[in-house]
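Engineer: sequence-free structure coming up:
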C-alpha cells in the first residue's frame, strides 16, 4: 500500500459520466447502477480523480494517508459480479474511507504516527470485515489526530488536515481526515472513532452526520484504543439515511469485544425503517442550557442553534428548556474523564497483537521513538507515569462518579419526560490551524455515560472571505441507551426539514464530469 502522492490512476473514460457524483448517496448510487448509467469502475475513478485534484494540490486538504492502489481492479471485479448475478448487497461498491486506527490486513494501520510507520495488522478489524462482507470498497485510510488523542487532526505521519470550508481552520478531530474527505466528496461514506468527541466534533465542523452508538452496539476490536470505558466506533456520512445504512452493517455482537453482548435484543432489522420525514412531530426534546457557551466567541454557534431550535418547534417537537448545571462539560472533562488512567494498558494490549517486526510494542516504545507529534507529549507522559493506572484511587473514584452520571442523566430525562435532548456539539467554531486545543466541546456527556448521540448539520456561521459559505455548526441529539431508532427518526426529520448541509466552495465539481 502506497502513500497518495503520485500514485493515483490516470483519468479514463467514465461510463457513468451522466451520474451526479457530488453528495451522492448509497441509495442514489445503487439506483444508477441498476439503471445501467453507472458502473463501479466509473464511480471509483471519479472519486480517485477528486482525491488527485484536491488532496495534495489545489486546496491541499491533506485528508488521505493512503489510497488503495487496487481500487479499480476491485471495482472491475464487482462490475463482473453484478453483470453475472444482478445482485447488489447493502454496501455494494460503496467507496468507503477508514480512519487510520481501524486495522486493515491489506494496508498499514498507523494511527497517524511515525512511530508505527509501516505497521501491518494480522487481520481486519471486525467492523472492517463486516463492511467488506456487505460489499463496501475500501478506497483508503484517512489522517487523524495522532493516536486519536486530540481534536485538531494533526499527526506526525500525516501532518495537518485542513477544513474544506475554511482552509485556515482545523477540521475538528480526531476523525477529521474522514470528515474532510467526505465533505470534499472523496468517498461516499466513512468511519471514525470517539473517546470524548472524535466522531461528532469533525462531523459538526464539516456539515456531516455521525452516530456515536450506545456502548456495546458496535465492536471496538481491531481499532487502536484509548479508553475501554469511553471508546466507541461509528459511521460518518453526509446524510442520516447513509448513517443508518452504515449502522445496519456495523452493529452486532463480536466475541472479541465482549461488551457487544449487551446489544442482543436491541438491534432492529434495519435502522432505515426509522427514516421518517415527520419524525419530530410530538417528540419531547430537552434543550440542555448548561452546554451552551456564554462568551463572545460562542455567539455564532448560539445564533445557529437558536434557528435550529425554532425548526424543532416548527416541525412538531415539544421543546423543553433544561438548566442542568451539573452537566457542565468542563467539569465532566476535569473530574470524570478516565483516558489517562486506561491508556497505557489499552495501547500495550493492542500493540502486543502485532507481529514481532512491528516498530513499537508498548507505550514506552512509542515515547522513546521520539516520532510523535509535539501535541501528544503531555498526555503520553502523564499516562506513562502510572505504574498501573487501573489501580489508582482517583481512577476508581472516577468510575463511581461515571456510574452516578449515567443515573443522573437517565433520571433527568425521566423526570422531564424527554424523548431526547439537544445542544451544540461545539460551543465555538473550529480553531485555527496551529492551535492544538479544540476547547468547548460537549461530547464528553455521551462518552462517559455510553448513551447514544447523533450530530447532524444545523447551519453555518456568517460567511467570511476565508469561508465564503460559512463554517458549519452541528446540533447533537442524545437519547437513552439503545434509542438509536428514535434518534434516527428525530435527526432525519430535522435534516429533511432544514436541508442545512452545503458543500464546501474549495472543492467544486471537476469540469470533466
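Structural biologist: Done, it's in. This is a predicted model, so every value here is computed, not measured.
Engineer: when you work out contacts or count neighbours from here on, use the C-alpha atoms and nothing else.
Structural biologist: Noted.
Engineer: residues near the closest residue to residue 278 other than its chain neighbours, how many?
Structural biologist: What sits nearest to residue 278 in space, not counting adjacent residues and going by C-alpha to C-alpha, 6 or more residues apart in numbering, is residue 493, at 5.4 Å. Counted by other C-alpha atoms under 10 Å, the residues lying close to residue 493 total 23.
Engineer: just the strands in the stretch 251-400 of the chain please.
Structural biologist: For the stretch 251-400 of the chain, applying DSSP state E, counting those that start in this stretch gives strands covering 284-288, 318-322.
Engineer: quick check: angle from the first one to strand 318-322?
Structural biologist: Read it as strand 284-288. 30 degrees (axes from the mean of the first three to the mean of the last three C-alpha atoms, to 10 degrees).
Engineer: what does strand 284-288 rub up against?
Structural biologist: Contact partners of strand 284-288, identified using C-alpha atoms under 8 Å, 6 or more residues apart in numbering, comprise 317-324, 417-423.
Engineer: returning to what we had before: which one of the strands of the stretch 251-400 of the chain is the most hemmed in?
Structural biologist: strand 284-288 (a mean of 22; mean count of other C-alpha atoms under 10 Å).
Engineer: tell me who's in contact with residue 32.
Structural biologist: Each residue near residue 32 by C-alpha under 8 Å, 6+ apart is listed here: 19, 38.
Engineer: typed the wrong thing, it's residue 330
Structural biologist: Going by C-alpha under 8 Å, 6+ apart, residue 330 touches residue 440.
Engineer: can you verify residue 454 is assigned to a strand?
Structural biologist: Yes. Remark: residue 454 belongs to a strand, assigned using DSSP: H, G, I helix; E, B strand; the rest coil.
Engineer: what helix or strand is the closest residue to it other than its chain neighbours on?
Structural biologist: Among residues not flanking residue 454 along the chain, residue 211 sits closest, at 4.5 Å (C-alpha to C-alpha, 6+ apart). Using DSSP states H and E, residue 211 sits in strand 209-212.
Engineer: for comparison:
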C-alpha cells in the first residue's frame, strides 16, 4: 500500500471497512508526516497526538466489536483554531484568547467525533480569521506546500495547507468572505462553503453572525461531500440553521452534467484577472461544454460598490464581538487588526445602506440562479502571492491582499448560497488555480455533481506538491 497519509478519505474508508488498514496505522502515518513537515509549513498550531492515537484505538476497538460508524470511522482530521474543542485550547490564532480551554466541543466537532473521526489537532488561522493570508503575528505564517515562500490563503490557511501537504485527510474551516475557498484555490484542493444555515456554527468563534459559514476542505469532491454529510443539519443552538432534510450528498456524485445550465457572470468576476487564471478558467468552462453542459454569460445582478458597502456589516459585527477584549487588553491585538476594529463605525444611514446593499446582492445572485443551475467564476484574481507581499499586483494594478483574494468569493457569502472551489490548473510557476461554482440555496447536490464531473474529467486534484 502507498503511504496511508496520501489516501483520500474515500480510499481510506474502504480500506478501513475491509480491515486492510487500521485507524492507528493511518493516524500514525499522519502524525509522522506532521512531525516531518509541519515545522516548515506551520499548518498545525496544536497537535493532539495523544488524543489522536486514543481516538484511533477506540475506532479499532469498535470495529472489532462489529461497530462501524460510517465512512469517517477512523479518519484523521484537523479543525481550524476557531472550533471549540473540549479540554483543548481554542485561541482563534490570537494572543487575546491564548490559554482558553473550552468545556465543550463545537457542534461540528461533536458530529465528526460521533462519526468516528480522529482529531489530529488545530490548524492555523489568520488572527481571529481577519485576513486572507494566514500570516499570523502570534502563531507565525502558514506556508503554501507548493511554494513555502508563498501564502496558503486565508483565513483557513492551516486547513488548506494541511490537506495539500497530506498532513490530514480532511479539515474543517470557516468562510465569511472566502476563507474556505481561498485556501482551497491557492493550495490546490477542494473547499466547500455550504448554504448559510446548512451547518451549525455553534461553538465556533465568530467573525460575523450574518455571513459566517462552516465547511470542509479536502483533497477531492467526494471527500468534501463525505465531510459535509457528517456535519450538515439543523441545530437549535445556532439560530441560523434551517430544519430541512439533509440529502445523500455522495449519491449526487455522478460524472454527468448533460442538461445543466452554467452561467458565467463576467461583469463582476472577470474584469481584473491574472492572464493564467483567465486561461485556466476559460479552459474549465470549455471542459463543461464538452461534457454536455450549456455555458452562457449572465448578469451577476450586483455591483462592486454594493459588495464594498455590504462588507461594512462585518466590520460592525466585529467591533461588537471584540469590544470587551479591546477595552481590557488592546495591546494583545496586532496593530493591523486593532486598527481595523477601531475604525469609526458607519453613520446610521450608511449602515442602513449597507443592509440594503447586502439584500440587493442576495437578490441579484439568486435571480441569476433562476435562469441557470450554477454560476462559474475564478475563485481568486491571481495565484498565491509571496508571504509579506502587500499590496499585490494583478495586471499592473496594486491591490490589497484582501481585495486580490476575496473580491470574487465574498459575494456568495453575502448571498448565502453554496459555493465550492476546485482545482482547474497551475500557473507557469507551478502554483494552483481554482475554479469557483455556486448554486441555489440548499442545492449542494447539483454543486457537488458538477464539481465531481469536472474532477473526473481532469487530473489537477491528483498532483502533489514537491515536498
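Structural biologist: Thanks, I have it. Because the structure is a prediction, the values reported are computed rather than measured.
Engineer: can you pull the TM-score for these?
Structural biologist: Here the superposed chains carry a TM-score of 0.92, computed using TM-score structural alignment, normalised by the length of the second structure; 453 aligned residues with a C-alpha RMSD of 1.9 Å.
Engineer: rewinding a little: quick one: map the residue nearest to residue 278 of the first structure onto the second structure.
Structural biologist: Aligning on TM-score structural alignment places residue 493 of the first structure opposite residue 453 in the second structure.
Engineer: pull the contacting residues for its match.
Structural biologist: 253-257.
Engineer: that one: which element?
Structural biologist: helix 444-457.
Engineer: quick one: that helix to the first structure mean distance?
Structural biologist: Comparison of helix 444-457 of the second structure with the first structure after fitting gives an average deviation of 0.9 Å (mean C-alpha distance after the TM-score superposition for the first structure).
Engineer: next, the buried residues of that helix.
Structural biologist: The neighbour-count check on helix 444-457 of the second structure (16 or more other C-alpha atoms under 10 Å) flags 444-456 as buried.
Engineer: now those in JSON lines, please, with extra columns for distance to residue 95 of the second structure.
Structural biologist: Formatted as JSON lines, the buried residues of helix 444-457 of the second structure follow (distance: C-alpha to C-alpha, whole Å):
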{"residue": "444", "distance to residue 95 of the second structure": "37"}
{"residue": "445", "distance to residue 95 of the second structure": "40"}
{"residue": "446", "distance to residue 95 of the second structure": "41"}
{"residue": "447", "distance to residue 95 of the second structure": "38"}
{"residue": "448", "distance to residue 95 of the second structure": "38"}
{"residue": "449", "distance to residue 95 of the second structure": "42"}
{"residue": "450", "distance to residue 95 of the second structure": "41"}
{"residue": "451", "distance to residue 95 of the second structure": "38"}
{"residue": "452", "distance to residue 95 of the second structure": "40"}
{"residue": "453", "distance to residue 95 of the second structure": "43"}
{"residue": "454", "distance to residue 95 of the second structure": "42"}
{"residue": "455", "distance to residue 95 of the second structure": "40"}
{"residue": "456", "distance to residue 95 of the second structure": "43"}
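Engineer: now the two most distant members of the residues you listed.
Structural biologist: Comparing every pair within the buried residues of helix 444-457 of the second structure by C-alpha to C-alpha identifies 444 and 456 as the most remote, at 17.9 Å.
Engineer: next secondary structure element downstream of the host helix or strand of residue 39 of the second structure?
Structural biologist: Using DSSP H and E, residue 39 of the second structure sits in helix 23-41. Downstream of helix 23-41 of the second structure, the next assigned helix or strand under DSSP H and E is strand 44-47.
Engineer: so that next one matches what in the first structure?
Structural biologist: Aligned by TM-score structural alignment, strand 44-47 of the second structure corresponds to residues 64-67 of the first structure.
Engineer: quick one: the strands in the stretch 1-150 of the second structure, in order.
Structural biologist: Applying DSSP E, counting those that start in this stretch to the stretch 1-150 of the second structure gives strands spanning 44-47, 76-80, 118-123, 135-136, 140-141.
Engineer: nearest to residue 355 of the second structure among the ones you listed would be which one?
Structural biologist: Closest to residue 355 of the second structure of the strands of the stretch 1-150 of the second structure, according to C-alpha to C-alpha: strand 76-80, at 29.1 Å.
Engineer: which residue numbers in the first structure go with the closest one?
Structural biologist: Going by TM-score structural alignment, strand 76-80 of the second structure sits over residues 95-99 in the first structure.
Engineer: list the buried residues in the matching stretch.
Structural biologist: Neighbour-count burial for stretch 95-99 of the first structure flags 95-99 (criterion: 16+ other C-alpha under 10 Å).
Engineer: swap in stretch 319-335 of the first structure?
Structural biologist: Within stretch 319-335 of the first structure, the residues scored as buried using 16+ other C-alpha under 10 Å are 319, 322, 327-329, 332-333.
Engineer: one more: stretch 334-354 of the first structure?
Structural biologist: Buried residues in stretch 334-354 of the first structure, counted by 16+ other C-alpha under 10 Å: 336-351, 354.
Engineer: out of the residues you listed, list just those in helices.
Structural biologist: Among these, DSSP state H puts 339-351 in helices.
Engineer: which of the residues you listed lies at the shortest distance from residue 454 of the first structure?
Structural biologist: For these, the nearest to residue 454 of the first structure is residue 339 (22.1 Å; C-alpha to C-alpha).
Engineer: what does that closest one align to in the second structure?
Structural biologist: When the second structure is aligned by TM-score structural alignment, the residue opposite residue 339 of the first structure is residue 314.
Engineer: in three-state terms, label the closest residue to its match other than its chain neighbours for me.
Structural biologist: Leaving aside its chain neighbours, residue 314 of the second structure sits nearest to residue 208 (5.5 Å; criterion: C-alpha to C-alpha, 6+ apart). With three-state DSSP as the basis, residue 208 of the second structure sits in coil.
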